[in-house]
Structures are given as C-alpha cells and as structure tokens.
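Trainee: based on what follows, work out the 3D shape:
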Amino acid sequence: MKNFIIGFFILLFFSCTSDDDKKENPIDNPSFSVDLLLNRWKYNQVNINGQQFLYGHQPNCNKDEFTFANTEGQIRQYSELTFVNDICSSNTTIMEWKIKNDIISLYFGIEKVIDFKVITLTAESFVYSYIYDIDNDNVADNIIIFAVPYE
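Mentor: Sure, this is the predicted structure:
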C-alpha cells in the first residue's frame, strides 16, 4: 500500500510538471519592447506588393485605428475600429494577441486569425507586415502597414 501511495504521488508530480511545461507563454522572447506596443495607433500608410499609398480614412469620420492593450479587463486585447462609409458606420474587431520573437499572432478564441511580423516599433512609429490575398485572386499579397500613435 505504501508503494502504491508513493507511486501515485510520483505520477501526480510528473503529470503536473509535464502539463506546466506544455503551457504556452503568451509573450515569448519578443524582439521589440512590448511596452511600446501597448498603445492606440492610427493607420498612416500602406504598402501593397511594393506600391505605397496613404491610408484611405473616411474624410468625415475619426481615423481608423487599432489598439494593443494589456490591463485588467483587457488582457492581451487587440481591438480595431474602422469606418466603412462616409456616414461613419463602423466595424469593431476584438481579438487576443500573443507574441513569439517578432511575430504578433491574433486569435479569435483558440483560432489563430493572422500573424503580424513586426518590422520596426518605436514610440513614434509602428511598422508591420502580413500576408493576405486582399484582391481574392488566389495569390497572397504582401502588405506592410505604417501606423503612428493616435492623437
């Protein structure tokens, strides 16, 4: 009986240890300052497959924006607000973010939605890229977003 109890506790110890080892660290070895990321940003420019454009904000609306937060009630929360027409109808998207090296992954629940590759991040500028077929031609497009702090 004594061997059974000792064996049970050894098994329990290793089971708990292996579960802890499998847990993913949501902020893993970032190549940039996470403190700089935690901000409200507005879109400034976009580069699509090498062609640079000013971002097309709706002229009568606030600026399209996104925010990375990590506070009580907004743990690793990404939110985006875009205005879809000239009467300022808007879409809001809220997801969870995780970081590994220079990649910010956005999740809706447990489903990964997209990866952003951080190119540069300073207090004055945030530049990131992602791959997405924006014109639905079955060819992935390289998009680079240039953002500045929302004022």
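
Trainee: drop to CA atoms for contacts and neighbour counts, all remaining ones
Mentor: OK.

Trainee: what ranges do the helices span in the chain?
Mentor: Along the chain, counting by DSSP state H, helices occupy 2-22, 34-37.

Trainee: which one of the ones you listed is the most hemmed in?
Mentor: helix 34-37 (a mean of 14; mean count of other C-alpha atoms under 10 Å).

Trainee: neighbouring contacts of it?
Mentor: The contact list for helix 34-37 (C-alpha atoms under 8 Å, 6 or more residues apart in numbering) reads Phe68, Leu121, Thr122, Ala123, Phe126.

Trainee: what do you get for stretch 142-151?
Mentor: Stretch 142-151 is contacted from outside by 39-50, 65, 123-132, using C-alpha under 8 Å, 6+ apart.

Trainee: give me the buried positions along it.
Mentor: For stretch 142-151, a neighbour-count test (16 or more other C-alpha atoms under 10 Å) marks Ile143, Ile144, Ile145, Phe146, Ala147, Val148, Pro149 as buried.

Trainee: ok, stretch 96-111 next?
Mentor: Glu96, Trp97, Lys98, Ile99, Asp102, Ile103, Ile104, Ser105, Leu106, Tyr107.

Trainee: how about this one, so we can line them up?
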Amino acid sequence: MKRLLLSTFILLIIISCSKNEELEGEPEIIDPRESYFAEAIIGSWSINTVKVDGQIFLYPHTDSCKKDFFQFYNEQGKEFDFEETIVLNCDNCAPCATSTTNLRWELSGAIIKFYFGEQYVTKYKLIDVTETEFTYQLEIDYDNDGDLDVLEISAEYYDPYGNFD
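Mentor: A predicted model of the protein is given here:
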C-alpha cells in the first residue's frame, strides 16, 4: 500500500513538472497592436465622420458650442476611465447644455470593451489610431430595423479643456 501511494505521488510530481516545462516553453500569443493602442488612444477625440453602408456622413455637431467629444484616461484616479460628452440639442442655449457618460474601458488586442460598473455596454473595434486620428468600428442598430449595422467612425484629436496637454 505504501509503495502504491509513493508511486502515485512520484508519478504526480513527474507529470506536473513536465506540464510546467511545456507551458514555460510555449510562447504567449500577444497582439503587437495592443500595447501601441493602449498608449495611442489616451487623449481627447471628436467624431468627424460616420461611414454607413459605404456612405460617409459628416457628424452633426451643434453650432456655436464645443464639439461632442470622448476621452480615454489611464492615470492615477482615472484608471481605465472613458468619458463621452455630447451637447444636447438646443438652438439658443447659453451656455451650451451637455451630458457626460462615464464608463470603464478594457483593451484586448484591437477591441475596446466598455463597462458601466460590471455591466458590459458595448465594444469598439480599433481600425487605426495616430496622434491626430482615431478610427474604429461599432456595431449598433442605428436605424432600428432589428439588425446590427457596422458603422466606421473617424475622429480627430480635440482637447477643448486642455486635459491632455
């Protein structure tokens, strides 16, 4: 009985050691764009155009107000914080009325997932990010026909309050 227990124990040690060696030897698959995107998206952006079904439309900002914009933060006190500010539709508002939404963001490869607390909200598929441009895809039923539509959003760097200077 002791031999059986000892043999089983030794066998378990050999198996666990060989599995650890296999795991250590296998390279971890990392999307090289992820580290670039994690740094490049930090900043303040304003939507310029929306591409739907091959057609490009200018984003309708409210005249005489700051543009609608969104900001990605990742610093102390604002870890993985996303803020989107839109101007409410008002023609003669002074000052311009705005609404801000705060979410938490998480990056995996070229996908940014957004959460309100623990609740998943939506995701962006990053197409390209440079110092001055931010392009992503968003799946949403924008025309309320029950089918998800793929929108390609192009934004430009826009920091109306100097938060990222």
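
Trainee: what does the TM-score come to for these two?
Mentor: Once superposed, the chains reach a TM-score of 0.77 (TM-score structural alignment, normalised by the length of structure 1), with 124 aligned residues with a C-alpha RMSD of 1.5 Å.

Trainee: let's have the helices of structure 1 in CSV, adding distance to Asn138 of structure 1.
Mentor: Output for those, formatted as CSV (distance: least, C-alpha to C-alpha, whole Å):
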stretch, distance to Asn138 of structure 1
helix 2-22, 36
helix 34-37, 32
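
Trainee: of the ones you listed, which is nearest Glu72 of structure 1?
Mentor: For the helices of structure 1, proximity to Glu72 of structure 1 was assessed by C-alpha to C-alpha; helix 34-37 is nearest, at 15.4 Å.

Trainee: gap between Ala123 of structure 1 and Ser33 of structure 1?
Mentor: To Ser33 of structure 1, Ala123 of structure 1 is 10 Å away according to C-alpha to C-alpha, to the nearest Å.

Trainee: swap that for Ile131 of structure 1, sorry
Mentor: Where Ser33 of structure 1 is concerned, Ile131 of structure 1 sits at a distance of 23 Å (C-alpha to C-alpha).

Trainee: looking at these two, which is more packed in?
Mentor: Counted by other C-alpha atoms under 10 Å, Ile131 of structure 1 and Ser33 do not tie: Ile131 has more neighbours, with 17 against 11.

Trainee: how about the more buried one, what's its match in structure 2?
Mentor: Alignment note (TM-score structural alignment): Ile131 of structure 1 maps to Glu139 of structure 2.

Trainee: and the counterpart of Ala97 of structure 2 in structure 1, what does it touch?
Mentor: The alignment partner of Ala97 of structure 2 in structure 1, by TM-score structural alignment, is Ser89. If you count contacts by C-alpha under 8 Å, 6+ apart, Ser89 of structure 1 has them with Phe83.

Trainee: list the contacts of Cys61 of structure 1.
Mentor: Cys61 of structure 1 neighbours (C-alpha under 8 Å, 6+ apart): Phe83, Asp86, Ile87, Cys88.

Trainee: what's the spacing between the residue nearest to the spatial centre of structure 2 and Asn20 of structure 2?
Mentor: Compute the mean C-alpha point of structure 2, and by C-alpha atoms, centre = their mean the closest residue is Ile112, 2.5 Å away. In this structure, Ile112 of structure 2 and Asn20 of structure 2 are 32 Å apart, going by C-alpha to C-alpha.
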